[in-house]
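>>> Build the 3D model from these lines:
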Amino acid sequence: MELTAYQQKLAAWLDEYRDFVPAQTRIRVVQQILAAIKQHELPDQLISLEFSETELVDNLGKYPQLLTFESELLDLRQLLVEKFGIWHLFSRRWVQDLKHFINAEQTKSLELMAGNAVLTKFVPNMRATDNLDWKGQDNEHPHPWTTVENSDALVAVQKYYRVVDNIVLAWAPDQDEIDWHILQFLRQQKWAGKFIVIGEKNGATNSKAFWQNSHLTLVAELNRNHPQVDFINDQVFLVK
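Now for the predicted structure:
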């Protein structure tokens, strides 16, 4: 997917749906996201890019291509993966919630499978680790936003668990049980810190073994500014 072509579509949609406020809102949010990411910054907030059932039913007559438009708008996720190496997008509001929840100025944190370390750049006292095994898949060339230590996730946990208070794991792959191995290790060590996992329960992220064996708490503070952006219902869990 070409970034320029997608941006040209956004501009064309702004004109096509100039009288349809829900479309205008979503288009402008996507434009703001892309503008921020290109500057290695985060968008202020995120919203759902899917239309509600009411919005669709009430407007399909006037805009018969609305479902096609929605589908193409939702290509944003794949674009972020392919062009920016970002599988999960954070907002500034959500990062502020996280920093408050973990008391970031006073604690130490570890980000696993950090990719381009988009989160670590904005969280004090956080170390990013990733073995970069995603190179050559959807995204060829890593462009880290800050320093990333080349390390397997389990190895990183074994190395740093004694000196960190928080571990964050966002969008672990669903075909690898390393998330479950990490949780088992932390349980064996009776680790008392916060293990924060972002993913879609029994869905697009994380292994079946992890979801089946983890004790999950949905953290209200970490989900209030974490909307379901598209068809993937990822949420923020505290895991034991």
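
>>> contacts, neighbours, all on C-alpha from now
Will do.

>>> which residues does the most centrally placed residue in the chain contact?
Residue closest to the average C-alpha location in the chain (CA atoms, centre = their mean): His88, at 2.0 Å. If a contact means CA atoms under 8 Å, 6 or more residues apart in numbering, then His88 has 170-171 as its contacts.

>>> let's see it at 10 Å
77, 80-81, 114-115, 118-119, 170-171, 198-199, 234 (CA atoms under 10 Å, 6 or more residues apart in numbering).

>>> Please, where are all the helices along the protein?
Shown for the chain, the helices assigned by DSSP state H span residues 3-16, 21-38, 53-59, 66-73, 76-84, 92-102, 153-160, 178-188, 208-213, 220-223.

>>> Distance of the residue nearest to Asp97 when sequence neighbours are not counted relative to Glu2?
Spatial nearest neighbour of Asp97, excluding adjacent residues (CA to CA, 6 or more residues apart in numbering): Leu222 at 6.1 Å. Leu222 sits 33 Å away from Glu2, going by CA to CA, to the nearest Å.

>>> so can I have CSV of the helices of the chain showing mean neighbour count and distance to Pro124?
Shown next, in CSV, are those (neighbours: other CA atoms under 10 Å; distance: least, CA to CA, whole Å):
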stretch, mean neighbour count, distance to Pro124
helix 3-16, 14, 31
helix 21-38, 17, 20
helix 53-59, 11, 41
helix 66-73, 15, 33
helix 76-84, 18, 23
helix 92-102, 17, 8
helix 153-160, 16, 16
helix 178-188, 17, 23
helix 208-213, 16, 28
helix 220-223, 16, 17
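
>>> Let's see this one next, to set against the first:
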Amino acid sequence: MTNFLDKVNQLNGEIKHPVVNKQVVEVNQIINQLDQQQILTSAPAKLGLLPDEVEEILEQVGQEQAAKIKVLNQLLNSMRQYLSIRYGIWSLPNLTTARLIKEQLHVNSALEIMAGNAYWSRALDTAQIGTIATDSLEWAKTSATGSQPAVNVVDLDAVQAIKRFVQVDLIICSWAPNFTKTDLLAVAAWKKYNPKSRLLFIGEKNGATNSPAFWQTIKLHHSAQLRRINQSFRSYDFINEQIFEIEHEI
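Below you'll find the predicted structure:
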């Protein structure tokens, strides 16, 4: 997907339709900000064309453009995959959400575990939540993006990090892998070492993130505050990405 953006822009120039162009402009803006390691101000608009949108566009630009629109739509729906390959980002933070986390949850300090390239840490820092980014960094040894963190990342696995940084108000984890039980180990460490803090996981319930055992056993805390936060964090693709808070037991 190395020529992702070139191909998207080329097809947009050939199709010449305002609905398509609006989405391509959004893609360019996202990539331009990430190239500068900047955090988006707000969540991006939905990317990808629905079947009825495709039909409507084809009525206006001609059926001969069908193949190009199909390819472009596939690229738009692959945006998250491109961001993971190019920037090591699976979840796209925004400042509106980060500021709402501070305001609604009343937190001033945070620990990001399994941080990857730590764009959520950059967002929380920008929202004036003092944040420590941590990761075991095993993935970075084989990834071309492993040397491009948005902030300094401390080399600690999730349990070690929670045990060491017990003073934080918030622990946050974005896109925990769905093939290990590291997420459950992190919850257990939170309960043991810093249960007074809030614990947030960002991902897709029973889907792309976290272990099946996590979703089967963890109790989620539902609140008006979290609903307000999630209203600012709409997903830009077919993955139903949300922010989840783990229920306190104290």
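
>>> give the contact list for the residue nearest to Asp97 of the first structure.
Counted by CA under 10 Å, 6+ apart, Leu222 of the first structure has contacts 93-101, 196, 198, 235-238.

>>> let's go with 7 Å and repeat that
The contact partners of Leu222 of the first structure, taken as CA atoms under 7 Å, 6 or more residues apart in numbering, are 94, 97-98, 236.

>>> Give the aligned equivalent of it in the second structure.
The alignment partner of Leu222 of the first structure in the second structure, by TM-score structural alignment, is Ile229.

>>> Now stretch 224-240 of the first structure: buried residues?
225-230, 234-238, 240 (16 or more other CA atoms under 10 Å).

>>> Return the distance of the aligned residue in the second structure for Val148 of the first structure relative to Gly130 of the second structure.
Counting by TM-score structural alignment, Val148 of the first structure corresponds to Val153 in the second structure. Separation of Val153 of the second structure from Gly130 of the second structure (CA to CA) stands at 14 Å.

>>> and if you look at Pro149 of the second structure?
Taken as CA to CA, the span from Pro149 of the second structure to Gly130 of the second structure is 17 Å.

>>> Over to Leu156 of the second structure?
18 Å.

>>> Then Asn32 of the second structure?
26 Å.

>>> ditto for Gln167 of the second structure
Relative to Gly130 of the second structure, and taking CA to CA, Gln167 of the second structure is found at 11 Å.

>>> was I right about Ser211 of the second structure contacting Ala176?
No: using CA atoms under 7 Å, Ser211 of the second structure is not in contact with Ala176, being 8.0 Å away.

>>> For Tyr17 of the first structure, list the residues it contacts.
So Tyr17 of the first structure contacts 23-24 (CA under 7 Å, 6+ apart).

>>> could you redo the last one with a cut-off of 10 Å?
23-24, 27, 63, 66.

>>> Check Ile89 of the second structure too.
Counting by CA under 10 Å, 6+ apart, the residues that Ile89 of the second structure touches are 34, 80-83, 115-120, 145, 149, 174-175.

>>> Just the closest of these to Ala161 of the second structure, please.
Ala115 (11.0 Å; CA to CA).

>>> Do I have it right that that closest one meets Gly146?
No: the criterion here is CA atoms under 10 Å, and Ala115 of the second structure misses it with Gly146 at 11.4 Å.

>>> What's Lys7 of the second structure aligned with over in the first structure?
For Lys7 of the second structure, the residue aligned by TM-score structural alignment is Lys9.

>>> How about Thr97 of the second structure?
Using TM-score structural alignment, Thr97 of the second structure lines up with Trp94 in the first structure.

>>> tell me the contacts of its match?
Per CA under 10 Å, 6+ apart, neighbours of Trp94 of the first structure: 44-46, 100, 221-227.

>>> and if you look at Arg198 of the second structure?
105-107, 110, 168-172, 190, 245-248.

>>> which of the contacts of Tyr17 of the first structure line up with contacts in the second structure?
Using both residues aligned by TM-score structural alignment, their matches' CA atoms under 10 Å, the second structure keeps these contacts from the contacts of Tyr17 of the first structure: 23-24, 63, 66.

>>> Identify the farthest-apart pair in those.
Gln24 and Tyr63 (13.4 Å).

>>> okay, and the common contacts of these two?
16-17.

>>> returning to what we had before: now the common contact residues for Val153 and Gly130 of the second structure.
Ser121.

>>> And those two? Which one has more around it.
Val153 (21 against 17; other CA atoms under 10 Å).

>>> ok, so what distance separates the more buried one from Ile85 of the second structure?
19 Å.

>>> do Ala118 of the second structure as well
15 Å.

>>> Thank you kindly, that will do.
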